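>>> Coordinates only, no sequence provided:
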């Protein structure tokens, strides 16, 4: 394989693409993704239907200088193990029980308390998962959580709530790293959880961040696979050219023209069957003396050339700097560092349709669920396959499906929209 480094974080990146597509079906283009799997949580910010791009990333101790979707990862997943740290405080992750032996509730030999075990103790997970393919052992989960509860002198429920709370805190910190730390207010975005455990913790994460709306896609467990089918074909071209902004841009415009031709040639040779194509110009800029750049983007048509203007570049840079850092210095010198061109070809998409709801939208059972230490709440369990557009309920509720479980706390409403996405509204978000 040529350039295997390009596959880094490709799974979560595909999920972000799938999230953007699912959000568009519900007319929601400003999203923060929350992908919770077995070992980690991956988050990404989508603004105006477009994912944020990072040009430099540190992965497993290696600095990667390639443009990729800006994914932030923390070790908090369904299999993340709760333990007592050297400071005597409870931690969750990054160590994971994995798939084998897995969480204690799987009944496959695992005996360490995990996030999944905490959810089982709290009544938030059904007694069977994956359409009945995996039976949950609540007693094993209780025994595992009790170990850490006894160490800390807590009740089983309080320990389980603590495990979930610590995991949620880790997730919210990850979201702040892609939102508030980059000039975006998370309250202006909807949260899209996916992965098997995304829907279990989405409401708590949203509440902590002040997010009022959650959108759960139709098939959250396979959204990454959907994203791979929906992804555009792309190639990036870059030239480093460092110059102060203020004089002639003749050489910069020459580079832009060269890169534009390279991108158009690539589209012509590699994406002949594309439904639509285009180029995106990005100029990396910074104040002189800074050691980090801000990308300033310009969209180009495939049959015209760009003629960059000093004042246009300055204003675009000021806008990006103000959004990211909250201030600008209009008198400080600015320099260009890199010129980037991305060729994009939108391929013919497979237009998948969601199956029609089957059965009646009635609870199949009731669970005692702990949302707080004060006591359990009798909570109805609905099969998602029976929920038709227009269906709405007031929490608490649990929605189950083959690939995921969604928790609807009290003070939260749930509605099924025309795209069969679940829309949750949190009334008491901060």
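In hand now; what should we look at? This structure is a prediction, so every number in the text was calculated from the model and none was measured.
>>> going forward, measure contacts between C-alpha atoms and count neighbours the same way
Noted.
>>> so after the helix or strand containing residue 322, what's the next helix or strand?
Taking DSSP states H and E as the criterion, residue 322 maps to helix 310-325. Tracing the chain past helix 310-325, the next element assigned as helix or strand by DSSP H and E is strand 334-346.
>>> outside of stretch 162-176, which residues touch it?
Applying Cα atoms under 8 Å, 6 or more residues apart in numbering, the set of residues contacting stretch 162-176 from outside is 32, 41, 43-44, 72-74, 76, 82, 90-92, 114-115, 118-119, 186, 201, 204-205, 208-209.
>>> could you point out the longest helix in the protein?
The longest helix of the chain (DSSP state H) is helix 156-178.
>>> what comes up buried for that one?
156-168, 170-178 (16 or more other Cα atoms under 10 Å).
>>> what's the very next helix or strand once past it packed up against?
For helix 156-178, the succeeding helix or strand toward the C-terminus, using DSSP H and E, is strand 190-194. Here strand 190-194 touches strand 31-36, helix 198-209, strand 213-216, going by 3 or more Cα pairs under 8 Å, 6 or more residues apart in numbering; DSSP states H and E.
>>> right, and these - which one's nearest residue 338?
Set against residue 338 and scored by Cα to Cα, those come closest in strand 31-36, at 28.2 Å.
>>> returning to what we had before: kindly give a single ChimeraX line that selects the buried subset of the contacts of stretch 162-176.
Paste this into ChimeraX to select the buried members of the contacts of stretch 162-176, with burial taken from 16+ other Cα under 10 Å:
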select :32,41,43,44,72,73,74,76,82,90,91,92,114,115,118,119,186,201,204,205,209
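>>> on that earlier part again, the longest helix of the chain vs strand 31-36, what angle?
Here helix 156-178 runs at an angle of 140 degrees relative to strand 31-36 (axes from the mean of the first three to the mean of the last three Cα atoms, to 10 degrees).
>>> Next one for the comparison:
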């Protein structure tokens, strides 16, 4: 087992090394340039589209509203990455890692936009009459039969990665949070979370979308309000925290307190890796959910979909990072969810840790739901729609397993598979970028005439 662990660690070091960072950031920057930085210029327009997408003016084809599709995407991204992932990035890469998370998000908005555009453009209708899309369909229908192996590779990586990053890692985080804050045994948490998961995912994308549409906005607002309270209680430390983040992005962070110090490269590596873990820009998952949204234009879906990265990283992750920085706990030597919990408890003694535990549990639960749909679509691409119900059963069982086992190895494998998912997706985005640019130009020209 030690040899396997060492091998996976070696592979992880390669796939999350400099070449992957260059590929992810480079693809996002390339798409931003090709699009004339439209995703950044249209942030205000995108937020307006999100608000209107609850009840679209022009419904189009699909199973759920574009808003529900976005909430399904956010349900899969707002979770441990925003709470534990940000804290880990700061603990291992220093405050400068936050800056590189921002940069990953800004270039990632173009990546996410392109992912959704090609997913909707090349989506199919399956034998149940439901729309199916994502990188595997974009590769298959956009690049042609000769690239079929790349579509299969993405589906395999995505279908396997989901059980780690989107399932057992999340349920394990819920179990740890409930045990630490309330003393609940892992098996009790496992039974409850597995039962809730099964009740939702057995209803397919419509039920997942309905739950996400209600839970995500409410929980996001509660989380932001809670962090604002933490920031207001430490408002004098806020300017210094922002300055530390920016200066640390370009110079090594010295050791202080329990923090061991970090080189600039560590900040870049952990900022990019945790940023991708949080917002999933480059993995292609957003297109899988957005392909089920009702729309008549891929660009309309893309405009809404790209805001997922902005909301997830620029808003939610930044709030977590600032809470950790202004309370000073980043120098304590803690990492992960424990570091975020220390920030909340420092500002809100007596109930801050419990509040964060509840928020983390709900966010992680919605991540399990969102990734259930991603994984199901990957296996359906490989095996057909007959795989749906067996997958849902196995997925529910895996949720329980995640709450009662140690998952250090699962984290490592899942992180590696995340990178492997990104490779076929990013290759397809570069190859299909002329299509994305053409569709965008046509939509914007048409929108100006309306």
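Arrived safely, thanks for sending. Because the structure is predicted, anything quoted here is derived from the model rather than measured.
>>> Once they're superposed, tell me the TM-score.
Taking TM-score structural alignment, normalised by the length of structure 1 as the basis, the two superposed chains have a TM-score of 0.25; 180 aligned residues with a Cα RMSD of 7.0 Å.
>>> coming back round to it: could you say which one of the helices and strands packed on strand 190-194 of structure 1 comes nearest to residue 260 of structure 1?
It's strand 31-36; of these, that one is closest to residue 260 of structure 1 (Cα to Cα) at 30.4 Å.
>>> What is the helix or strand that the closest one is followed by packed up against?
Where DSSP H and E defines the elements, the next helix or strand beyond strand 31-36 of structure 1 is strand 41-47. With contacts defined as 3+ Cα pairs under 8 Å, 6+ apart, strand 41-47 of structure 1 has these neighbours: helix 10-25, strand 31-36, strand 72-74, helix 156-178.
>>> Format these as JSON lines; extra columns: distance to residue 276 of structure 1.
Listed next are these as JSON lines, based on distance: least, Cα to Cα, whole Å:
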{"stretch": "helix 10-25", "distance to residue 276 of structure 1": "16"}
{"stretch": "strand 31-36", "distance to residue 276 of structure 1": "24"}
{"stretch": "strand 72-74", "distance to residue 276 of structure 1": "30"}
{"stretch": "helix 156-178", "distance to residue 276 of structure 1": "30"}
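>>> Indicate which one of the ones you listed is closest to residue 400 of structure 1.
The closest of these to residue 400 of structure 1 is strand 31-36. By Cα to Cα, the value is 16.1 Å.
>>> now the angle from that closest one to strand 190-194?
Angle of strand 31-36 of structure 1 versus strand 190-194, following the same axes, to 10 degrees, is 30 degrees.
>>> before we move on, the earlier item: could you identify which of the helices and strands packed on strand 190-194 of structure 1 is most buried?
Among those, the stretch with the highest mean neighbour count (mean count of other Cα atoms under 10 Å) is strand 31-36, at a mean of 29.
>>> now that strand against helix 10-25, angle please.
130 degrees.
>>> what helices or strands is strand 31-36 of structure 1 leaning on?
Looks like strand 31-36 of structure 1 contacts helix 10-25, strand 41-47, strand 190-194, helix 198-209 (3+ Cα pairs under 8 Å, 6+ apart).
>>> Can you tell me which of these is nearest to residue 315 of structure 1?
Closest among those, using Cα to Cα: strand 41-47, at 20.1 Å.
>>> hang on, the earlier thing: direction-wise, compare the longest helix of structure 1 with helix 198-209 and give the angle.
Per the same axes, to 10 degrees, the angle that helix 156-178 of structure 1 makes with helix 198-209 is 70 degrees.
>>> quick one, helix 156-178 of structure 1 and strand 41-47 angle?
Put simply, helix 156-178 of structure 1 runs at 40 degrees to strand 41-47, going by the same axes, to 10 degrees.
>>> Report the contact partners of the closest residue to residue 82 of structure 1 other than its chain neighbours.
Closest residue to residue 82 of structure 1 apart from its sequence neighbours, by Cα to Cα, 6 or more residues apart in numbering: residue 92 at 4.3 Å. By Cα under 8 Å, 6+ apart, the contact set of residue 92 of structure 1 is 76, 80, 81, 82, 83, 114, 115, 163, 166, 167.
>>> In which helix or strand does residue 92 of structure 1 reside?
strand 90-96.
>>> what does residue 98 of structure 2 give?
Per DSSP H and E: helix 96-121 holds residue 98 of structure 2.
>>> Name the next helix or strand downstream of that helix, please.
strand 124-125.
>>> what sits up against the host helix or strand of residue 298 of structure 1?
For residue 298 of structure 1, the element it lies in under DSSP H and E is strand 294-300. Contacts with strand 294-300 of structure 1, where a contact means Cα under 8 Å, 6+ apart, come from 278-286, 306, 313, 316-317, 320-321.
>>> Got a ChimeraX select line for the buried ones in those?
Restricted to buried positions by 16+ other Cα under 10 Å, the ChimeraX selection for those reads:
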select :278,279,280,281,282,283,284,285,286,313,316,317,320,321
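>>> Which one, of the helices and strands packed on strand 41-47 of structure 1, ends up nearest to residue 264 of structure 1?
Residue 264 of structure 1 lies closest to helix 10-25 among these, at 23.3 Å (Cα to Cα).
>>> tell me the contacts of residue 268 of structure 1?
So residue 268 of structure 1 contacts nothing (Cα under 8 Å, 6+ apart).
>>> in whichever strand or helix holds it, what's buried?
Under the criterion of DSSP H and E, residue 268 of structure 1 resides in helix 250-270. Neighbour counts over helix 250-270 of structure 1 (16+ other Cα under 10 Å) mark 252-253, 255-257, 259-264, 266-267 as buried.
>>> Tabulate the residues you listed in JSON lines, adding columns for distance to residue 215 of structure 1.
Below are those laid out as JSON lines (distance: Cα to Cα, whole Å):
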{"residue": "252", "distance to residue 215 of structure 1": "43"}
{"residue": "253", "distance to residue 215 of structure 1": "43"}
{"residue": "255", "distance to residue 215 of structure 1": "42"}
{"residue": "256", "distance to residue 215 of structure 1": "39"}
{"residue": "257", "distance to residue 215 of structure 1": "41"}
{"residue": "259", "distance to residue 215 of structure 1": "39"}
{"residue": "260", "distance to residue 215 of structure 1": "38"}
{"residue": "261", "distance to residue 215 of structure 1": "40"}
{"residue": "262", "distance to residue 215 of structure 1": "39"}
{"residue": "263", "distance to residue 215 of structure 1": "36"}
{"residue": "264", "distance to residue 215 of structure 1": "37"}
{"residue": "266", "distance to residue 215 of structure 1": "37"}
{"residue": "267", "distance to residue 215 of structure 1": "34"}
